[in-house]
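Asker: Pasting the sequence and the predicted model now:
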Amino acid sequence: MALPFSRIIGHTLVCEALFRMHGSGRMAHAFLFVGPARVGKTTVALTLLNAVMGEGSVETHPDAVFVRRETDEKTGKEKSAISVEQVREACERFSLTSLSGRKAMFIEEADRMNAAAANALLKTLEEPKGNALIMLRAPSADDVPATIASRCQVVRFHAVPEPAIAEALVRRGLDHEEAAHLAARSHGAPGVAIRLLTDGEYRAQEDVASAAVRDLMAAPIARRLRAAAELMPKDEANKALVALCTLDAWERALRERMLGSVRDAPAALRLTRSLRRLAEARSGILHNASPQLALEHLLISL
């Protein structure tokens, strides 16, 4: 049975390995997909889950359980963490006898599980009942508890080469020059390239983020600290989410600036350090550091 990996951009070796495992019937019961944002982890996961679960879309399959951050009813925004209640409910559903003889669970943003949620998953992850497949997605294996990562087969995704992204965009009808431009702006993330192509509002937001980073790097410290305060919402529950989304946009903006600094060694070094400090800020927020203090520390060090 051939897996429909043809629509996936890049990740040939990963897809081939999953194809072989699926075809041989010797798949692990749990996978942890790790790698940069928007490189294709979710697309590959859903493709595999669709093949395992059979006809129709796995997202509407009665024996498939999806765990995602819930929406806050007051703000209309996603909550910053996956709660223990969500995981317990998912595990209870997952323990039921399946209608199709197969069952699957997909935990998106597994790094957003709090400690209690991660602990609630352990027994199900270690001893799934029946013909079951559990998939988790996270930026890196270090972003989930070691007790979780050690019970999964870790599959690492990497940035996709720009020519592969550009070729995929040309197949979608874009001319070669514009395809190359968007591929360069995506920094190896096909999801970013496709969204830049299809979502004008998103593309405008990325342009604004790029200009903001440029201005902040040239601004005095006091202005940078005011910017950190201005970014934070009053609602404490949404501060981490806003900070993480801001860091994602800034990271793409910094990487875009790197493209124009390849012949300017001092500028490239400064941008490299900024990217490293941005990664530290993100890790700190994911491990419950104050979002505003993390942004302030980053902006001071830019």
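Answerer: Ah, there it is. Note that the structure is a prediction, hence the values are computed from the model and not measured. Numbering: from 1, shown residues only.
Asker: From now on I want contacts and neighbour counts done on CA atoms only, so please keep to that.
Answerer: Will do.
Asker: Relative to H187, how far out is the residue most central in space within the chain?
Answerer: What sits nearest the mean C-alpha location of the chain, by CA atoms, centre = their mean, is A37, with 3.6 Å. Going from A37 to H187 by CA to CA, to the nearest Å gives 11 Å.
Asker: all helices in the stretch 51-200 of the chain, in order from the N-terminus.
Answerer: Using DSSP state H, counting those that start in this stretch, the helices of the stretch 51-200 of the chain run over 84-94, 115-126, 146-149, 162-171, 176-186, 190-198, 200-218.
Asker: for stretch 166-180, which positions count as buried?
Answerer: Within stretch 166-180, the residues that qualify as buried are 166-170, 174, 179-180, counting by 16 or more other CA atoms under 10 Å.
Asker: Put this next to the previous one:
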Amino acid sequence: MSFKDIKGQKEAKEFFQKAVSKDRLGFFYIFAGPDGVGKGLFARELAKSLFCESGALRPGKPSVGTLDNCSSCPACLRIDSDNHPDVNWLDVRESAELVSVKDARPLQDALYLKPAEGPFKVAIVRQADRLSIAAANSLLKTLEEPPPGALLILLAAALEALPATVRSRGQVVRFYPLPRDVVEKMLCQRGLGEEEARYLAAISQGSPGRALEIAQRDGFQEKRNLVEAFAHLSKENDLKVAEELYRRAGKDAQNSMERRKRLLNLITYLLYFYRDIYLLREEAQGLLVNEDQGDLVRRLSQRLKSGAVEKIITILLETKRNLLYHSNQHLVLAVLTKEIVNLAVP
């Protein structure tokens, strides 16, 4: 893997190409954009370029005006395996919802150590928008007095979640969703079938990382089962379906935040299903994403009353908001199934 293998992100590539060609690589950058679009991959490739034994970005070497690296020298291979002494990563612990100041401090301390294999010390924080207030504040001292040769990169899906005092000190580099056809091609190259790749490319909103994450959890089959359950929703089984939805999201979840994320994915499946029903009624069959369950889409399109589909879509959008801010997720799901039954069942 190298920079040329990173799909899209033309602006980010041009930004750093310009910085490198003018020898103006800064100390602190914030990579902002949706999860799964290449922020972490780009940060890794940038780090590899700094340490690559080809010497393109190493001090004392003439600039060759490129960000690329060989990806095969010992330095590149160690960075790829997260085993380089001068490149440090910080992740949210599996059992935690936020990065604590205790978790963040070793990363900051590492920036002040003398580099072991070159002139740089690199620190990369994944999911920086989940830094606790204390952890974010502890970074300020490092930002105000950066050590020489240090490079700090924060990866954030929600830029506004970072304190303004942190945001104002960094150069924000934007990362964007990829075109659907590009994501679909990437998924097919990973071995997914065309039908599954087409569906996941549509619902992942330009994020190949999110699409692959769903695929790894057998999300395509999970979607099919969920849609079938809601297509046969009744006044006798609505609470049972809500219970199953809650149980399915919590299976192997490390914490409530992960359960919430999975619930939001499940509601997204339903949104695209009822969206397809709406599009079919508007004679826009070419835009359907649930092609594998087209018969079910057509059957419900004929069965649901006029105006019911639009109301169900509104209810699903409200459910997503409620799941974000309501602590009783089980109650939110019970209300969802009850409201859909009232609209869909005579």
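Answerer: Looks like it arrived, so ask away. For clarity, every value in this text was computed on a predicted model and none was experimentally measured.
Asker: hang on, the earlier thing: hmm, P139 and the residue nearest to the centre of structure 1 touching each other?
Answerer: Yes - using CA atoms under 8 Å, A37 of structure 1 makes contact with P139 at a distance of 6.8 Å.
Asker: T124 of structure 1 -> structure 2?
Answerer: Using TM-score structural alignment, the partner of T124 of structure 1 in structure 2 is T142.
Asker: Next, count neighbours for the nearest residue to its match once chain neighbours are set aside.
Answerer: Nearest non-adjacent residue to T142 of structure 2, counting by CA to CA, 6 or more residues apart in numbering: Q108, 7.1 Å away. By other CA atoms under 10 Å, 18 other residues sit near Q108 of structure 2.
Asker: Distance check, the aligned residue in structure 1 for Q108 of structure 2 against V14 of structure 1.
Answerer: Per TM-score structural alignment, the equivalent position to Q108 of structure 2 in structure 1 is C91. Applying CA to CA, the value for C91 of structure 1 to V14 of structure 1 is 28 Å.
Asker: Need the max-distance pair from the buried residues of stretch 166-180 of structure 1.
Answerer: Of all pairs drawn from the buried residues of stretch 166-180 of structure 1, the greatest distance, 10.4 Å, lies between A168 and A180 (CA to CA).
Asker: What's A149 of structure 1 aligned with over in structure 2?
Answerer: Aligned partner of A149 of structure 1 by TM-score structural alignment: R167.
Asker: what's the mean deviation for the longest strand along structure 2 versus structure 1?
Answerer: In structure 2, taking DSSP state E as the definition, the longest strand is strand 150-156. Compared with structure 1 after fitting, strand 150-156 of structure 2 has a mean deviation of 1.4 Å; criterion: mean CA distance after the TM-score superposition for structure 1.
Asker: what sits up against that strand?
Answerer: Strand 150-156 of structure 2 has contacts (CA atoms under 8 Å, 6 or more residues apart in numbering) with 26-35, 39-40, 43, 111-112, 120-129.
Asker: just stretch 90-99 of structure 1 next, same as before
Answerer: Counting by CA under 8 Å, 6+ apart, 62-67, 103-105, 121, 124, 128-129 sit against stretch 90-99 of structure 1.
Asker: and of those, the nearest to L49 of structure 1?
Answerer: A104 (7.3 Å).
Asker: Next, count neighbours for that closest one.
Answerer: Neighbours around A104 of structure 1, by other CA under 10 Å: 24.
Asker: next one: the one 10 residues further on
Answerer: N114 of structure 1: 19 surrounding residues under other CA under 10 Å.
Asker: Which parts of structure 2 are strands?
Answerer: 28-32, 87-90, 121-125, 150-156, 171-174.
Asker: Please tell me which residues of structure 1 the second one aligns onto.
Answerer: The counterpart of strand 87-90 of structure 2 in structure 1, counting by TM-score structural alignment, spans residues 64-67.
Asker: In whichever helix in structure 2 runs longest, which residues are buried?
Answerer: Counting by DSSP state H, the longest helix found in structure 2 is helix 256-281. Within helix 256-281 of structure 2, the residues that count as buried by 16+ other CA under 10 Å are 256, 258-260, 262-280.
Asker: And for stretch 310-324 of structure 2?
Answerer: 312-313, 315-316, 319-320, 323.
Asker: for those residues, which one is nearest V335 of structure 2?
Answerer: T319 (8.8 Å).
Asker: Report the contact partners of the closest one.
Answerer: By CA under 8 Å, 6+ apart, the neighbours of T319 of structure 2 are 267, 332-333, 336.
Asker: Spatially, which residue comes closest to C15 of structure 1, not counting chain neighbours?
Answerer: Distances taken as CA to CA, 6+ apart place F5 nearest to C15 of structure 1, at 6.9 Å, with adjacent residues excluded.
Asker: Kindly state which residue of structure 2 is aligned to that neighbour.
Answerer: Checking TM-score structural alignment: F5 of structure 1 goes with F3.
Asker: Check D111 of structure 1 too.
Answerer: Match for D111 of structure 1 (TM-score structural alignment): D129.
Asker: Make sure its match is actually in contact with L162.
Answerer: Yes - counting by CA under 8 Å, L162 is a contact partner of D129 of structure 2 at 5.5 Å.
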